[in-house]
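Visitor: I'd like to go over a predicted model; first the sequence, then the structure.
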Amino acid sequence: MVAAGAEHSVAITEDGNLYGWGWGRYGNLGLGDRNDRLLPEKVTVDGDKITMVACGWRHTICVSSSGGLYTNGWGKYGQLGHGDFEDHLVPRKVQALSDKFISQVSGGWRHSMVLTSSGQLLGWGWNKFGQIGVGNNLDYCSPVQVNFPRDQKVRQISCGWRHTIAITERDNVYSWGRGANGQLGNGITIDRNVPTIIEAFSVDGSSRQHIESSKPYPLSALGVTTYYFRRGI
C-alpha cells in the first residue's frame, strides 16, 4: 500500500513495515528528525505491524493491525489529534481513539478524518471552512464525532484539500467544507460545516442514483487486488 503527501511518500510492505521518504521538515516521515530522505527508510511504530496509511499535506496517518491510530508530522492546526498543536517527529498513538478500531483513514491539507469499524466518523484539525463537519468553524486538536441525518453510519470517506466527502450505509453521499468552486456537488458555491447530501448520487436524493461501489463487497469479488511492497525487489 502506498500514499503520497505534498512532498513526501510512504509505503507499507507485505510484512507490515512502514517506510517513508521525501521531504521531512515537519517530521512527516516519522523518522525522528526533520531531514529529507532520498531513499525509503523504515519507520518504527511501537513494534506494531501497519495495515493502512494515508498522507495529509505535511502529516502522515497510519493504522496498526490491532486497529490503533498513529500520526506524525506537522501539527500546527491540530491535525495530528494528540490534543496539542505541536509537530511530532515519530508516529504517536492517538490516545483519544484507543478504545476504537480504525477501519479507514484520510488526510486533507490540514485536517484528518477516520472511520471506525462501527461506522462512526471522527475528524480533527483545521476547520476554517467547516471541513471537519461538526457545525462550526473551530479548529480541533482532538477527534470529534461527525453526525449524519437519521444517525446513518458511514462506510467510506475521502478528504480533499479543504473539504470532505462520505458515503453512508444507506448509499447516500454527503459533502462539507469549502464550496467556492462547486466541489461540494450540491449546485451552489457556499461553504458547509455539516454534512450536506449530494442528491445526484444518493438514494435519498431526488434523482435516486447512487454509487454502487460504496457497498462493502469483498475486494476479490470486484476483481481488485491490493498491492504491497516486497522487500528486496
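Guide: That came in fine, so what should we check first?

Visitor: Please count neighbours and contacts with C-alpha atoms only from this point.
Guide: Will do.

Visitor: Roughly how far does the spatially closest residue to residue 141 that is not a sequence neighbour sit from residue 104?
Guide: Spatial nearest neighbour of residue 141, chain neighbours left out: residue 78 (3.8 Å); criterion: CA to CA, 6 or more residues apart in numbering. To residue 104, residue 78 is 19 Å away according to CA to CA, to the nearest Å.

Visitor: and if you look at residue 17?
Guide: Using CA to CA, residue 17 is found at 18 Å from residue 104.

Visitor: So for those two, which sits in the more crowded spot?
Guide: When neighbours are counted by other CA atoms under 10 Å, residue 17 and residue 104 differ, and residue 104 comes out ahead with 23 against 19.

Visitor: Summarise which helices and strands whichever strand or helix holds the more buried one is packed against.
Guide: Using DSSP states H and E, residue 104 maps to strand 102-107. Using 3 or more CA pairs under 8 Å, 6 or more residues apart in numbering; DSSP states H and E as the contact test, the elements touching strand 102-107 are strand 50-55, strand 59-64, strand 111-116, strand 154-159.

Visitor: need those strands in CSV with mean neighbour count, can you?
Guide: Listed next are the helices and strands packed on strand 102-107 as CSV, based on neighbours: other CA atoms under 10 Å:
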stretch, mean neighbour count
strand 50-55, 24
strand 59-64, 27
strand 111-116, 26
strand 154-159, 22
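
Visitor: wait, which of these is closest to residue 143?
Guide: For residue 143, the closest of the helices and strands packed on strand 102-107 is strand 111-116, at 8.5 Å, according to CA to CA.

Visitor: ok and the closest one relative to strand 102-107, angle-wise?
Guide: Put simply, strand 111-116 runs at 170 degrees to strand 102-107, going by axes from the mean of the first three to the mean of the last three CA atoms, to 10 degrees.

Visitor: and the next element down the chain from strand 111-116?
Guide: Following strand 111-116 in sequence order, the next helix or strand is strand 121-125 (DSSP H and E).

Visitor: got another, please set it beside the one above:
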Amino acid sequence: MTACVELDENDPEYVRSYVKIFGSNNWGELGSRKEGLNLLQLLGRMVDFAAGAWHYIAIMENGSVYGWGKARLGQLGDGLYGGKGMAPSPIEGIPFKPKKVVCGKDFTYLVSDPAEGEHQLLGKDKFNIISNMPEHVKDWKDIGATWHAIFVLFDDGTLTAWGKENMWKLLPPNLPLLDKIAVGSDHILAVTKEGKLISWGWGKHGNCGDLSNIGVEMKNDMVSGFWNEIRIPGEIQMIGAGYCTSFVVTKQA
C-alpha cells in the first residue's frame, strides 16, 4: 500500500490525502467492500499512518484519527468494537492531539507531541500491554511495535518496552545508548550512538544478522538477553524492519 497527500493549488486550504491499497479484504483492509485496488480519500493533510496485521490508522494534521479493517478487539476504538471497519471511520474519545501512531497485531498505540508525551492504547489488555504502560513518554524520539509489544526510544538514547516477551527478552541488559530503532514483527534493529548496527529478537531468517558464530547458547533462533552486532561497510543512513526482514541504507565513502 502507499499513502500520499495532494494539495489543490486553486484552494490552499483544501488538502486531500490518499491511501492506495491492494490485497486481501478479509477484515475490510481495503477500506471498501470492493476487491482489488482501492484508492481511499481522506479530507485533510495526513501526518502519520500505520498498519497492523489487519487494521490501518491515519492521523490528520488537525488531530482527527481514522481507522479501518479488523475491529473486533477494540483496535479501532469503542465505536467499531466487535466487527469490521469497511470504510475509514473517525476514532473518537482520544483526549489529546496525536502526532504518532504504531500498530501491533491487534492494538493501536497513539502518542502526542514529545513535549507532552501523552499516550493511549486501543485494544484489549493482553499481555498487560495497557496496564504496564508508563505514566507518559515525554521526550520520545521514535516509537515502534512488534506484534505484541511496544518500544519507545527517547532523546537521551535510552529505550523502554512493554508487552509480551515472545520467547525473547524485550530489552537486553546493558543495552548501549541508541540513535535509531526499527521494529519488525518479532525483532529489533538499532543503531547505537557510536554508529554500530545491532539486533535482537527472533533471528531465524537472518534478519538479526549472521548468528553462526555468535558464541552464546541460543534456543529456537532467539537472540535473547544479548544483542548481535551486524558489521556492514559504510555509514548507516536508514534502517527498517518488517516480517522476518531487515533493511539498511548506507553511505559509502
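Guide: Nice, thanks for sending it over. Since we're looking at a predicted model, the values are computed, not measured.

Visitor: still on that earlier bit, any idea which of the helices and strands packed on strand 102-107 of structure 1 gets closest to residue 93 of structure 1?
Guide: strand 59-64 (9.3 Å).

Visitor: Pull out the buried positions in the strand holding residue 104 of structure 1.
Guide: Using 16 or more other CA atoms under 10 Å as the burial criterion, the residues of strand 102-107 of structure 1 that qualify are 102-107.

Visitor: distance from that strand to structure 2 after superposition?
Guide: With mean CA distance after the TM-score superposition for structure 1, strand 102-107 of structure 1 departs from structure 2 by a mean of 1.7 Å once superposed.

Visitor: against structure 2, where does that strand fall?
Guide: Strand 102-107 of structure 1 corresponds to residues 140-145 in structure 2, going by TM-score structural alignment.

Visitor: ok now the matching stretch, how far from the chain's centre?
Guide: 8 Å (CA atoms, centre = their mean, to the nearest Å).

Visitor: Tell me who's in contact with the residue most central in space within structure 1.
Guide: Geometric centre of structure 1, nearest residue: residue 106, 1.4 Å, by CA atoms, centre = their mean. By CA atoms under 8 Å, 6 or more residues apart in numbering, the contact set of residue 106 of structure 1 is 54-56, 61, 112-114, 157-159.

Visitor: What is the nearest of those residues to residue 98 of structure 1?
Guide: Nearest member of the contacts of residue 106 of structure 1 to residue 98 of structure 1, counting by CA to CA, is residue 114, at 12.9 Å.

Visitor: That closest one contacts residue 102, correct?
Guide: Yes. In this structure residue 114 of structure 1 lies within contact range of residue 102 using CA atoms under 8 Å: 6.8 Å.

Visitor: excluding its backbone neighbours, what's nearest residue 196 of structure 2?
Guide: Nearest one to residue 196 of structure 2, counting by CA to CA, 6+ apart, is residue 229 at 7.1 Å.

Visitor: meant to ask about residue 38 of structure 2
Guide: Among residues not flanking residue 38 of structure 2 along the chain, residue 21 sits closest, at 5.3 Å (CA to CA, 6+ apart).

Visitor: Equivalent analysis for residue 175 of structure 1, please.
Guide: Nearest residue to residue 175 of structure 1 in three dimensions, chain neighbours excluded: residue 165, at 4.4 Å (CA to CA, 6+ apart).

Visitor: What does the one you found correspond to in structure 2?
Guide: Counting by TM-score structural alignment, residue 165 of structure 1 lines up with residue 189 in structure 2.

Visitor: report the angle between the axes of the helix or strand where that match lies and strand 149-154?
Guide: Using DSSP H and E, residue 189 of structure 2 maps to strand 187-192. Angle between the axes of strand 187-192 of structure 2 and strand 149-154 is 10 degrees (criterion: the same axes, to 10 degrees).

Visitor: same for strand 187-192 of structure 2, what does it pack against?
Guide: The helices and strands touching strand 187-192 of structure 2, judged by 3+ CA pairs under 8 Å, 6+ apart, are strand 178-183, strand 197-202, strand 235-241.

Visitor: which other residues reach the longest one?
Guide: Counting contacts by CA under 8 Å, 6+ apart, the residues outside strand 235-241 of structure 2 that touch it are 180-185, 187-191, 195, 246-253.

Visitor: Please repeat the previous calculation with a cut-off of 10 Å.
Guide: Strand 235-241 of structure 2 has contacts (CA atoms under 10 Å, 6 or more residues apart in numbering) with 146, 180-191, 195-197, 207-208, 246-253.

Visitor: May I see the helices and strands packed on strand 187-192 of structure 2 arranged in a markdown table, with distance to residue 52 of structure 2 as well?
Guide: Shown next, in a markdown table, are these (distance: least, CA to CA, whole Å):
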| stretch | distance to residue 52 of structure 2 |
| --- | --- |
| strand 178-183 | 13 |
| strand 197-202 | 19 |
| strand 235-241 | 14 |
